[in-house]
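S.K.: predicted model and sequence follow; I will ask about them next.
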Amino acid sequence: MKELFLENLNQIIYTAVVILVLLIIQSIMKKAAHRIGKQSEIHVTRIRLMFKYINILVTIIAIFLLALTWGYGAEDLALIFSSVFAIIGVAMFAIWSILSNITAGIILFFSFPYKIGSRIKIHDKDLPIEAVIEDIRAFHLHLRTLDGELITYPNNLILQKAVSLVAKETSADEGKDAL
């Protein structure tokens, strides 16, 4: 056991350093997302969603760096990642709307001017909607019309349509800290 430890001492040290650095980077990114969320008065569930995206990003980077540390060559990793991404790409082509909604959800997190509780009007010539935003999720918005009807509106469409703020209503959950 001692021989195995001594043979791999450099890799063990590099692994510890990589994990420590990535945990620090993850912490900094989460604090930045939390600070942006508080400054922009973004709802706590949207901040937590960004935390999930940060965790996924850091995990992918960790897998790549640890594979390099433990002796996989760049060519081997390029082959593995290109194969995985090719399979994911073919699968995502079939479900591209999900990917576009996730991307739109990230964009909405940073630049959507309306919050939960805002009363908005979506200017669509076929189906104009006036409703209150009840929830903002990774794929869609939950909108409650004045008649009490719940509408699930895709994130990618909210970026494509003109939206105006009618009035701001206060939400009981707004302003809670996310950690």
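M.R.: Alright, I've got the coordinates.

S.K.: when you work out contacts or count neighbours from here on, use the C-alpha atoms and nothing else.
M.R.: Will do.

S.K.: can you list contacts of the host helix or strand of residue 165?
M.R.: Here residue 165 sits within strand 162-168, counting by DSSP states H and E. Applying C-alpha atoms under 8 Å, 6 or more residues apart in numbering, the set of residues contacting strand 162-168 from outside is 114, 117, 118, 119, 120, 121, 122, 123, 124.

S.K.: and the comparison structure, right after this:
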Amino acid sequence: MVDIYQTLAIIAILLFLKVILHKIIKRVAQLSDIDKMRTKLIIKYINGTLIMLGTIAISFTWGADFKELGLFLSSAFAIIGVALFAQWSILSNITAGVVLFFSFPFKIGDRIRIQDKDFPTEALIEDIKAFHIHLRTDDGELITYPNNLLLQKGVSLISKRNEDDEKSH
């Protein structure tokens, strides 16, 4: 019976954390004028993390042995690690997407210059996705630029989007 109460307490705590984190993320998105689709994506990442934490916590509550759970998790991570070894950039782009959500000073509609000696780029930000950013050059060329490179390269703001044009649409 104690296990049921502990499980209910864990679920209640996770639901409380979910509500609080969702409010914080939505508030940050509102204050920073971040696109709703990006906000939903970050909320999806938070939900997945909370589900994993909840599963682990409930497993311990119901008597899962740490050694057995450790063996299972290490085996699972070894398989996932081998499977994703060639795709490490996917994980780094997802992580960069989360970092950019909270700290990227540029918005959709801004004109930026990426300081890359091999591939200098000046373009308009059309969209910011989980893995990459869409940039439109003056020639009309669409460039898909990985999020993790935005964290590695210098980015200069050329011009902000025209907020008056945005409001009239």
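M.R.: That came through fine. Keep in mind that this is a model prediction, so the values were computed, not measured.

S.K.: about what we covered before: so where is the strand holding residue 165 of structure 1 in structure 2?
M.R.: On the basis of TM-score structural alignment, strand 162-168 of structure 1 is assigned to residues 154-160 in structure 2.

S.K.: what of stretch 13-21 of structure 1?
M.R.: On the basis of TM-score structural alignment, stretch 13-21 of structure 1 is assigned to residues 5-13 in structure 2.

S.K.: mean distance, the matching stretch to its aligned residues in structure 1?
M.R.: After superposition onto structure 1, the average distance of stretch 5-13 of structure 2 to its aligned residues comes to 1.4 Å, using mean C-alpha distance after the TM-score superposition for structure 1.

S.K.: now do the buried residues in that stretch.
M.R.: Neighbour-count burial for stretch 5-13 of structure 2 flags 7, 10, 11 (criterion: 16 or more other C-alpha atoms under 10 Å).

S.K.: ditto for stretch 143-151 of structure 2
M.R.: In terms of neighbour count (16+ other C-alpha under 10 Å), stretch 143-151 of structure 2 has its buried residues at 143, 146, 147, 148, 150.

S.K.: closest to residue 30 of structure 2 among those residues?
M.R.: Within the set of the buried residues of stretch 143-151 of structure 2, residue 147 lies nearest residue 30 of structure 2; the separation is 21.4 Å, counting by C-alpha to C-alpha.

S.K.: with residue 86 of structure 2 as the reference, measure out to the residue nearest to that closest one when sequence neighbours are not counted.
M.R.: The shortest distance from residue 147 of structure 2 to any residue other than its chain neighbours is 4.7 Å, reached at residue 132 (C-alpha to C-alpha, 6 or more residues apart in numbering). Taking C-alpha to C-alpha, to the nearest Å as the criterion, residue 132 of structure 2 is separated from residue 86 of structure 2 by 18 Å.

S.K.: compare those two (neighbour count), which wins?
M.R.: Set side by side, residue 132 of structure 2 and residue 86 show more neighbours around residue 132, with 20 against 9, by other C-alpha atoms under 10 Å.

S.K.: what sits against the alignment partner in structure 1 of the more buried one?
M.R.: Taking TM-score structural alignment as the criterion, the aligned counterpart of residue 132 of structure 2 in structure 1 is residue 140. Applying C-alpha under 8 Å, 6+ apart to residue 140 of structure 1 gives the contacts 101, 105, 152, 153, 154, 155.

S.K.: could I get those in JSON lines, plus columns for distance to residue 11 of structure 1 and secondary structure?
M.R.: Converted to JSON lines, the contacts of residue 140 of structure 1 look like this (distance: C-alpha to C-alpha, whole Å; DSSP: H, G, I helix; E, B strand; the rest coil):
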{"residue": "101", "distance to residue 11 of structure 1": "40", "secondary structure": "helix"}
{"residue": "105", "distance to residue 11 of structure 1": "38", "secondary structure": "helix"}
{"residue": "152", "distance to residue 11 of structure 1": "49", "secondary structure": "strand"}
{"residue": "153", "distance to residue 11 of structure 1": "49", "secondary structure": "strand"}
{"residue": "154", "distance to residue 11 of structure 1": "46", "secondary structure": "strand"}
{"residue": "155", "distance to residue 11 of structure 1": "44", "secondary structure": "helix"}
